[in-house]
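*Asks:* Any chance you could fold what I've pasted below:
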Amino acid sequence: MDQGRACEAVVPAFGASRVPEQARGAAPLGDVRGEHTHSEPPPPRTVHRHSVRGQVLAALRTALVDGELVPGEVYSAPVLAERFGVSATPVREAMQQLSIEGAVEVVPNRGFRVTARSPRELAELAEVRAMIEVPVMLRLARTVPAGRWTELRPLAEATTEAAATGDRAGYAECDRAFHRAVLALSGNEQLVQVADDLHRRSQWPLTAAPVARRADLIADAAEHLALLDALCARDLPVVQSLVREHFTGSAL
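*Replies:* The predicted structure follows:
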């Protein structure tokens, strides 16, 4: 996969999103792409439904980052389903996943309430992320050849491009893609998954939190390039300082 495209959003922004016609059953996916033949069975319905759920989940996550889903507010699955042009089932399934991740909580007979994060929770997430990622990055700085860090530069540059447009949701995706790529060099898939979950949680908006300014996003993105330079140079003090400051001062 082209690393420069790894951070692209799965679906459009929440306010403008609508699940494609083929995902709603207008035509089999194979027919839409011109790939289906009489010798090939149609796509299984379970895969079809999971595709819709995945698109809805991606759109809801974007809405969380953008603040379109307001902390403390309760949202009904049927109402959200109408906005997406799908049935309520994939919306409920996506919301259940967000509930597992801690983004929303179930309100019986009403829907789902968006979790209201406190400044203390944000600080705790930053502390835990630092405890996990700082030692790993210091170890990688000692062992990973400079050429491997250079390969990650397109991902760092993608965060800069997203920040320049002020695209909060796009920046959030690129930011996580960069950190996943860095931690993946450890070879520890469990570490990558845990760190990515913490990272995603730290991107959800606070109650009445001000929208991140473009300048804040640009400054945050610049730290990625600086971190790569420090990792290439094996400058351990700078690596440690940059990672800690990146977590505590993140724009998202």
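
*Asks:* From here on, just use CA atoms for contacts and neighbour counts.
*Replies:* Noted.

*Asks:* Can you say which helix or strand has the residue most central in space within the chain in it?
*Replies:* The centroid of the chain falls nearest to Glu173 when counting by CA atoms, centre = their mean (4.3 Å). Following DSSP states H and E, one finds Glu173 within helix 168-184.

*Asks:* Now the helix or strand following that helix: buried residues?
*Replies:* Toward the C-terminus, helix 168-184 is succeeded by helix 189-203 as the next helix or strand (DSSP H and E). By neighbour count on 16 or more other CA atoms under 10 Å, the buried set for helix 189-203 is 191-192, 195-196, 199-203.

*Asks:* same deal with stretch 178-187?
*Replies:* 178-183, 185-186.

*Asks:* Would you mind giving those residues as JSON lines with distance to Ala130 added?
*Replies:* Listed next are those as JSON lines, based on distance: CA to CA, whole Å:
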{"residue": "Phe178", "distance to Ala130": "16"}
{"residue": "His179", "distance to Ala130": "12"}
{"residue": "Arg180", "distance to Ala130": "14"}
{"residue": "Ala181", "distance to Ala130": "17"}
{"residue": "Val182", "distance to Ala130": "14"}
{"residue": "Leu183", "distance to Ala130": "13"}
{"residue": "Leu185", "distance to Ala130": "17"}
{"residue": "Ser186", "distance to Ala130": "16"}
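
*Asks:* quick check, nearest of those to Glu93?
*Replies:* Distance to Glu93 across the buried residues of stretch 178-187 (CA to CA) is lowest for Arg180, with 25.5 Å.

*Asks:* how about Ala156, what does it touch?
*Replies:* 174-175, 178, 221, 224-225 (CA atoms under 8 Å, 6 or more residues apart in numbering).

*Asks:* rerun that using 6 Å as the cut-off
*Replies:* 224-225 (CA atoms under 6 Å, 6 or more residues apart in numbering).

*Asks:* and for comparison, fold this next one:
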Amino acid sequence: MNQGAQCSAAGTGLPEPGISPVRVPQQQAATPEARERGTYAAAVRGEHPAAEAPIPGLRPVVQRSSVRGQILDALRTALVTGELTPGTVYSAPALGDRFGVSATPVREAMQQLAQEGAVEVVPNRGFRVVRRDARELAELAEVRSLLEVPVLLRLATAAPAERWAELRPLAEATVLAASAGCRATYAEADRAFHRALLSLAGNDQLVRVADDLHRRAQWPLTTGRHLRTELMADAAQHAALLDALMCGDGERVRALLREHFRPAI
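*Replies:* Below you'll find the predicted structure:
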């Protein structure tokens, strides 16, 4: 089974032919009042006719923001697994059909990915997945290093050993995810571990910026013939990093992070 099939089987990939599409939760029936005013369908989509104000108290079960969020998560997973192929143009209506939703939340999710540099708008056609290159990955790794290394070096001598020990389950989770060989599952566990590390600094803005950079760095340049081996090696560095942080060994922390942030090409 290829990488995309593995992750799809786990419920994390973009639907392919023969695989059940991702669908939003089933909507409840409209109230008689909403039917009479003809606004329920628009309210469920998060839209309201220009001539009418929203009905007070009417709260749709699935709002546009939640649908868009689900689609955005699925599309990001598909980027990580390579199921969204670099160089390929995807239209919002076609993807909406595969997800079982309208084109609107798909288009909004794709526009968010365009802001993140994952796709580019192709007028009158849709969105093209951007081809990654070694230079871009190296730049992302450099920026991550500039942000995270100084913080972790400071925390290595400031945070007590027991705080680092509390993060051991997250490091072990990355090992389990790596052993499964699914890039999407590992990507989520990897980011969770790094968010936890940085959260000890008490700077929420730092955590958000670093996590965004981390996500961008996870979009694969190639699928890799030895994916599981690469993921296992990356996960092993998490445990080693925790050991160095617990000991307050700044030089070891610096060396491990330098290796850890090196982009895999």
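
*Asks:* just to revisit the earlier point, which residue in the second structure aligns with the residue nearest to the centre of the first structure?
*Replies:* Taking TM-score structural alignment, the alignment pairs Glu173 of the first structure with Glu188 from the second structure.

*Asks:* same check, this time on Pro145 of the first structure
*Replies:* By TM-score structural alignment, Pro145 of the first structure lines up with Pro160.

*Asks:* For that match, give its distance to Arg35 of the second structure.
*Replies:* 60 Å (CA to CA, to the nearest Å).

*Asks:* Also Glu172 of the second structure?
*Replies:* Glu172 of the second structure is 52 Å from Arg35 of the second structure, by CA to CA.

*Asks:* thinking again about what came up before, how many neighbouring residues does the match of Pro145 of the first structure have?
*Replies:* 14 (other CA atoms under 10 Å).

*Asks:* What are the contacting residues of the helix holding Glu173 of the first structure?
*Replies:* By CA under 6 Å, 6+ apart, helix 168-184 of the first structure touches 7, 62, 65, 155, 159, 162-163, 192.

*Asks:* Swap in 8 Å and give it another go.
*Replies:* So helix 168-184 of the first structure is contacted by 6-9, 13, 62-63, 65-66, 133, 136-137, 152, 155-156, 158-159, 162-163, 191-192, 196, 199-200, 203, 212, 217, 221, 252 (CA under 8 Å, 6+ apart).

*Asks:* among those residues, which are in strands?
*Replies:* Using DSSP state E, no member of these falls within strands.

*Asks:* just the helices in the stretch 51-200 of the second structure please.
*Replies:* For the stretch 51-200 of the second structure, the helices defined by DSSP state H, counting those that start in this stretch occupy 64-81, 92-99, 103-115, 134-158, 161-165, 168-180, 183-199.

*Asks:* on that earlier part again, and the match of Pro145 of the first structure, how close does it get to Glu142 of the second structure?
*Replies:* 28 Å.

*Asks:* next one: Ala239 of the second structure
*Replies:* 22 Å.

*Asks:* the more surrounded of these two?
*Replies:* More crowded of Ala239 of the second structure and Glu142, by other CA under 10 Å: Ala239, with 19 against 15.

*Asks:* That one is in contact with Pro169, isn't it?
*Replies:* No. Using CA atoms under 8 Å, Ala239 of the second structure makes no contact with Pro169, being 9.8 Å away.

*Asks:* coming back round to it: out of Glu172 and Arg35 of the second structure, which sits in the busier spot?
*Replies:* Counted by other CA under 10 Å, Glu172 of the second structure and Arg35 do not tie: Glu172 has more neighbours, with 17 against 12.

*Asks:* Can you tell me what that one aligns to in the first structure?
*Replies:* Counting by TM-score structural alignment, the partner of Glu172 of the second structure is Glu157.

*Asks:* where's the closest residue to its match other than its chain neighbours, which helix or strand?
*Replies:* Sequence neighbours aside, Leu225 is the residue nearest to Glu157 of the first structure in space, at 7.4 Å (criterion: CA to CA, 6 or more residues apart in numbering). When elements are assigned from DSSP H and E, Leu225 of the first structure belongs to helix 214-233.

*Asks:* Buried residues, that helix. List them.
*Replies:* Under 16+ other CA under 10 Å, the buried positions of helix 214-233 of the first structure are 214, 216-225, 227-232.

*Asks:* Would you check the span in the second structure matched by that helix?
*Replies:* Against the second structure, helix 214-233 of the first structure falls on residues 228-247 (TM-score structural alignment).

*Asks:* Stretch 69-89 of the first structure too?
*Replies:* So stretch 69-89 of the first structure sits over residues 84-104 in the second structure, by TM-score structural alignment.

*Asks:* how far does the matching stretch stretch from start to finish?
*Replies:* Across stretch 84-104 of the second structure, first to last residue, CA to CA, it's 19 Å.

*Asks:* what's in contact with it?
*Replies:* Counting by CA under 8 Å, 6+ apart, 14-15, 21-24, 71, 75, 78-79, 106-107, 110, 122, 125-132 sit against stretch 84-104 of the second structure.

*Asks:* Return the distance of Arg252 of the second structure relative to Leu241 of the second structure.
*Replies:* 8 Å.

*Asks:* Ok, Ser66 of the second structure next?
*Replies:* On the measure of CA to CA, Ser66 of the second structure and Leu241 of the second structure end up 36 Å apart.
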